[in-house]
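Engineer: For reference, the sequence and a predicted model appear below.
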Amino acid sequence: MSTPNGTGDDGTDFADSDEPTTVYDLAAGCTLDDIDSGEKYVGTVNGVVEYGVFVDLSESVSGLVHSSNLIGSYDVGDEVIVELAEVRPDGDVSFTEVQLADYVREQVGPGQEVTGETLPDAVGDEVHLDGKVVQIKQTGGPTIFQVRTASAVVPCAAFEEAGVRAYPDIELDDVVRISGTAETREGYTQIEVDSIATLDGEARETVTERFEKAGPATPADVEPLIDWPAFEKLRGDLQTVAARLRETVLEGRPIRMRHHADGDGLCASVPLQYALEQFIEATWEDPEAPRHLLKRLPSKAPFYELEDVTRDLNFALENRKRHGQKLPLFLMLDNGSTEEDTPAYRNLTHYDVPILVVDHHHPDPEAVEGLVEKHVNPYLYDEDYRITTGMMSVEIARMIAPDVTDDLRHVPAVAGLADRSDADAMDEYLALASEEGYDKHRLVDIGEALDYATYWLKYNDGRELVNDLLNVNCDDTERHERLVDLFTERAERDVETQLDAALEHVTREELDNGAHLYRIDVESHARRFTYPAPGKTTGKIHDKKVEETGDPVITIGYGPDFAVLRSDGVRLDIPEMVAELQAEVPGGGVSGGGHLVVGSIKFVSGMREAVVDALVEKMADAEIDEDLGSSAVISE
């Protein structure tokens, strides 16, 4: 039964409102300045005497609940809900007990509440911040907790003995309240921690709801650079990838970006690297975060090799142990769609790491299904390689960081020319690049310069050099021009030297379907260990023969255990041929793939003649289609 003032016979407060009463739980660093008259607070009994109980609200706020203001019976360590009764001139504090029928508990930190956005405005002040721990790094001095708020990540330095882990009970993904002082350090703002408390129940849910309402992972709603119905089919998938990458940054998970080391692979990876770094800089207070959270890694083969995955896993496991990083998300660009990728993927499944694939090579969707989180490929929408990975990735980059758009308008055209896309949309991409000052000849030069650079860079990402060649995130246009001129000139010189030697050894025959077949043993009749590589050499020979004849042409460049294939005017289905050869040539060890009209095949050296002969027989039965051009040059 309640009294007219809303209080029960036992002193329990029955609020007239349907909403439960809020009871505040003060953080350890709170002072009397953080307490308001009339509000309810949870305290802990630290002493029991004849005339009442002493209660702690925080490390510096304690007081007496006199027996006349005490409703229940308590022991040391019990919790009790109180209101402020009086602060005497000598500083003594007294409280009144309150018992509530229904209440919610809310954590309160000392000073003002801040977020990642408002922290720089509070330098020198006592603050508190609610968020999720996304990284814990032990330095030689403090322990650095990276704490995610609704849309930013804040470094919080907790000091213990030098090199000793502070707050060892705090773990990754804990939702916490950090209390301390906002301070500037080496150009960025951090919180120097006084206390960390985990949030549970409703308090944790409140923080999680803030993340969902803020929607920081939602990609920007940008219009595509061109209106292309074929491309529109993939737009939803591209938005999903953009959202996943933004969320990955905010959750503190590193991203390892694996891309094919060719023109299209670079046109895909460099814009995404640029956009992700912009997003990291905008959301992480730590200026070193872009370097630690993102790695761009070229792959020489057009698939994820076991050699690469072994290095990647070792690097990731070391970083988890030494720097408190989560295991990374793997982003595969211009590779990753085929059965050849699956051994590497199976290695990654042992560590439960997510994999995203954005590719335009002919896929084996059933092979990679269940091994990758998201697989974006135009073939899955009845399109083909003419939608290049660079074209798709530029749109993802713009969804992640729209401000990069002006630096990327020419890149899809470079990607399309580098990968020989004959899509109708190429005219629009070329027009877009022309508006930015690039004619078609210059775009081809950029692609050649990128190809030349990646050959010599090997496994190095060549970040600054590649940025300058592609003119993305480049601060000197004149330097870009000079570098492209230099690299193009040297590439042309090396190609001419290679062809002068190799063309003398090219053999020709006419197939039953009327196509011209050219063969070259690139292992014996081309310079090794220099530019151009066997795949590029085969491509250049092929282009020369197409120009000379104007007829349907197939070119095979082979070595002891591989063959590189190019065709114009002949509808080869190289992935299907590979599947058939695997069944028809026992012991051949056949593997490979690529696009429909360009690809590479591997086999055991002792079976080269049998594999190549069987391959030629299939080519002789292929359909002639003079409107069908060849696609990307395969790097070997």
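Structural biologist: Yep, it's here. Numbers count the residues shown, from 1 in each chain.

Engineer: use CA for all of it now, contacts and neighbours both
Structural biologist: OK.

Engineer: Mind giving me the packing neighbours of the helix or strand harbouring Arg322?
Structural biologist: Element membership of Arg322, judged by DSSP states H and E, is helix 306-323. Packing partners of helix 306-323 (3 or more Cα pairs under 8 Å, 6 or more residues apart in numbering; DSSP states H and E): strand 126-138, helix 342-349.

Engineer: Could I get these in JSON lines, plus columns for distance to Val611?
Structural biologist: Below are those laid out as JSON lines (distance: least, Cα to Cα, whole Å):
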{"stretch": "strand 126-138", "distance to Val611": "52"}
{"stretch": "helix 342-349", "distance to Val611": "24"}
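
Engineer: if we can go back for a sec, can you list contacts of the helix holding Arg322?
Structural biologist: 136-138, 299, 325-328, 343-344, 347-348 (Cα atoms under 8 Å, 6 or more residues apart in numbering).

Engineer: Redo the helices and strands packed on helix 306-323 as CSV? Include mean neighbour count.
Structural biologist: Formatted as CSV, those follow (neighbours: other Cα atoms under 10 Å):
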stretch, mean neighbour count
strand 126-138, 25
helix 342-349, 18
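
Engineer: And Arg148, how close does it get to Cys156?
Structural biologist: Distance of Arg148 to Cys156, computed by Cα to Cα, to the nearest Å: 11 Å.

Engineer: Please enumerate the helices of the stretch 401-550 of the chain.
Structural biologist: Under the criterion DSSP state H, counting those that start in this stretch, helices of the stretch 401-550 of the chain are mapped to 405-408, 411-418, 426-435, 440-457, 463-470, 477-502, 522-525, 534-549.

Engineer: then this one, side by side with the first:
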Amino acid sequence: MGSCIICGVDVDGGGRICDSHQEDVAFDFQGNSPDQLVPSRFYRGVVDGYAEFGVFVDLAPGVTGLLHRSELDRRLDSLDWEPGDEVFVQVKGVRDNGNIDLAWSIRQADREFRGILVQDGDTEHLPDEGEDETDADDAADGSGSVDTETAEDGTDESAASGSETNGSETAEPEPADVGDDESDDVGDDTDAAASANAEEAESEAEGDDNESDATDENDLDDDRERVEIGTLSDAIGESVRIDGEVVGVRQTGGPTVFEVGDETGVVDVAAFVEPGVRAHPNVEVGDAVRIDGEVESHRGDVQVESEALVLLDGAEAEAVRRRLAEALTDEARPDGLQPLAGDESVAQLADGLLDAAEAIRRAVLESRPIVVRHPATADGYVAGAAVERAVLPLIREEHAKSDAEYHYFTRRPLEDPVYDMDAATNDATRMLQDRDRHDEKLPLFLLVGTGSTVESADGIDLLSVYGVDAVVVDAEVADAETREAVDTLVSPEIDGVDADLSTGALVASLASAVNDEVRADLRHLPAVSYWEETPDRYVDLARDAGYDAERVAELREAVALEAYYQSYQDKRELVTDLLFEDGGNLAAHVSEQFREKLETEVGTASENVVTEAVDGVEFALLDTDGYTHRYDFPPTPLLLDDLHRRNANGEAYATVGIGTDELYLRTTADVSVRDVAARASELAPAADVTTAGLREGKIEFLSGERDAVEDAIVAAVADAF
């Protein structure tokens, strides 16, 4: 029976990873049959080539899988992989015919996994466990010859096995001797080559002050002065001391990597005991530490190779935390709010917007992930993209890792503009996995265009159980009851501000407060977020930024179309291309598809609309089950919006789209959807009529009572006019 390399529990069958940590490690596959692959595991592979529908990846000689383009988190043509490149993928499953379905892995380096294992057919072991037993025994007791070959995880075996005892303490080999280009965590080529000499490696190991369980300040060089992490890019090759707080820990197949932050930034610190073994197991996220080490540049990222690492306590730990707190206070709060286009209604919401901006900036400075939730609509995408545009540069400035923006910022569109239990359960599951598996801090949740009504109460309550911070920014309907449920709520309706704002317009001004340096990039976004009656101030602002009315319409329609497809994915690169970096061709092309699809659907629907007049109100009724393509663009809410805009005449007009167990309501008067649902529930008591979404006018009911509900809704709307 083996033991899990992460948690140490016994594993049946001699395996080296328990069931709960299967997805925390990456496997080097040395088998010869697809049937030996384990679904849901992550494997190292090599790009074999491209096809129109995806990428072929070799997991072993003769074992090739397909990463279909639908599994990518970006466009296939934006993928920068070349044939022969080493990549990581997840095995979704193996079909009866031997075809291997692969999934995308956001982790694309050894260091981003908590360990590396070799799967040799149906067995698994650490990369160094396949060596000759005699050599392994010699390495274990420090005697015998030192194997200078490099292990599969990029760790030089002489450094891994050449430690010797010194009294009652064990000296660690210097991390500078560990690592080559195969490891993303430690060393450069010069140091790796130097460690190939076994006698030199042993000599250096004897004189190393970095002990495997270093917890004593005597391990440090007392003459060394602290340097700020933000200056390390100018200190490549130098030995430095840093003081900071541990903001993350991950175990790789080689060293343990600690993410350490001070008041100026965050850097990776690599500490090595032996391949895949946790260094400094007593050091956890939130601890104050002092580190002596050498600054290295590896594949463009700055990192520190630890020579000694100690926990700080007492006055020294307090000094670290005080510096961080003071820096947070100074940096997190924006100087002020300058609304885009000088919008006075936005200015009236300045206090709340500055609180929201401070929460976002503070999360970046605390190395706390940010999760943005927004509806999968044009307005929702504009709002989410505005925040993304502002936050990503701040993350790049704060973190030395080039891929930090993918770890610390996530945008997750919602199919419905309600933050319900389904969305909250998804978020809670992810954040708890990241906390338990990767020692990540719990995230800040930013809900834009959602989360402000009582229909989202259950989802918000689930987050609050774990004490996570939630910020809600919504320009449309909001309920006063939600103010107490979230940490910050910004809403014109809550604050009594009479405004013709979209959520995209409101959040664009918020984004400019978060990062004023991107202000010029945001000027056209408010105009894009309105489907009709765009305020002149935002039309003029977009025009000044080079976006005339036609161009703004193309962007709006293109974003709306792309929001529908793969609605659960953020499509970060595609949305960036559309909204910020497109010279015109992409948006124009997608916009043309939008119009063709919408016109086709509107034409079909218009032929099947049933009209009737009740108590002076004209109704247009559409059976959305029978006369729309339910699983193709446009979505029902967008279709009904367009039908209503085209056909509404006079002040007493209502459009109702009714399906199996839900309906959508559009009216020319200010009719309360909740009041309509409540009245319909009285008229059809057996139908369980409830409001499902104020923003999109959505009402749900029991499918068996559909006819009764249709009559009840018509009567209730007529009463409301």
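Structural biologist: Arrived safely. Note that the structure is predicted; figures quoted are calculated from it, not measured.

Engineer: Need the TM-score between these chains.
Structural biologist: The TM-score (TM-score structural alignment, normalised by the length of structure 1) is 0.74; 501 aligned residues with a Cα RMSD of 2.3 Å.

Engineer: Show me what Pro637 of structure 2 lines up with in structure 1.
Structural biologist: In structure 1, Pro637 of structure 2 lines up with Gly535, judged by TM-score structural alignment.

Engineer: tally of neighbours for its match?
Structural biologist: 22 (other Cα atoms under 10 Å).

Engineer: circling back: tell me the counterpart residues of the helix holding Arg322 of structure 1 in structure 2, please.
Structural biologist: Against structure 2, helix 306-323 of structure 1 falls on residues 421-438 (TM-score structural alignment).

Engineer: Repeat that for stretch 85-100 of structure 1.
Structural biologist: Counting by TM-score structural alignment, stretch 85-100 of structure 1 has no counterpart in structure 2.

Engineer: which residues does Asp561 of structure 1 contact?
Structural biologist: 602-605, 608.

Engineer: let's go with 6 Å and repeat that
Structural biologist: By Cα atoms under 6 Å, 6 or more residues apart in numbering, the contact set of Asp561 of structure 1 is 602-605.

Engineer: List only those of those flagged as buried.
Structural biologist: 602-603 (16 or more other Cα atoms under 10 Å).

Engineer: Let me have the contacts of Asp561 of structure 1 in CSV, extended by secondary structure and distance to Thr549 of structure 1.
Structural biologist: Conversion of the contacts of Asp561 of structure 1 to CSV gives the following (DSSP: H, G, I helix; E, B strand; the rest coil; distance: Cα to Cα, whole Å):
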residue, secondary structure, distance to Thr549 of structure 1
Lys602, strand, 29
Phe603, coil, 31
Val604, coil, 33
Ser605, helix, 32
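
Engineer: circling back: would you check how far apart the match of Pro637 of structure 2 and Ala301 of structure 1 are?
Structural biologist: To Ala301 of structure 1, Gly535 of structure 1 is 11 Å away according to Cα to Cα.

Engineer: for the residue most central in space within structure 2, helix, strand, or coil?
Structural biologist: Taking Cα atoms, centre = their mean, the centroid of structure 2 lies closest to Thr410, which sits 2.5 Å from it. Taking DSSP: H, G, I helix; E, B strand; the rest coil as the rule, one finds Thr410 of structure 2 in the strand state.

Engineer: Once you drop chain neighbours, what's closest to it?
Structural biologist: Val371 (4.8 Å; Cα to Cα, 6 or more residues apart in numbering).

Engineer: Tell me which residue of structure 1 lines up with the one you found.
Structural biologist: By TM-score structural alignment, Val371 of structure 2 lines up with Arg256.

Engineer: shouldn't its match be in contact with Lys295?
Structural biologist: Yes: using Cα atoms under 6 Å, Arg256 of structure 1 is in contact with Lys295, at 5.0 Å.

Engineer: quick revisit: could you check which residue of structure 1 pairs with the residue nearest to the centre of structure 2?
Structural biologist: Aligned partner of Thr410 of structure 2 by TM-score structural alignment: Lys295.

Engineer: same question, Asp262 of structure 2
Structural biologist: Aligned counterpart of Asp262 of structure 2 in structure 1: Thr149 (TM-score structural alignment).

Engineer: Contacts only, for its match.
Structural biologist: So Thr149 of structure 1 contacts Gly131 (Cα under 6 Å, 6+ apart).

Engineer: at 8 Å what do you get?
Structural biologist: Thr149 of structure 1 neighbours (Cα under 8 Å, 6+ apart): 115-116, 129-132, 211.
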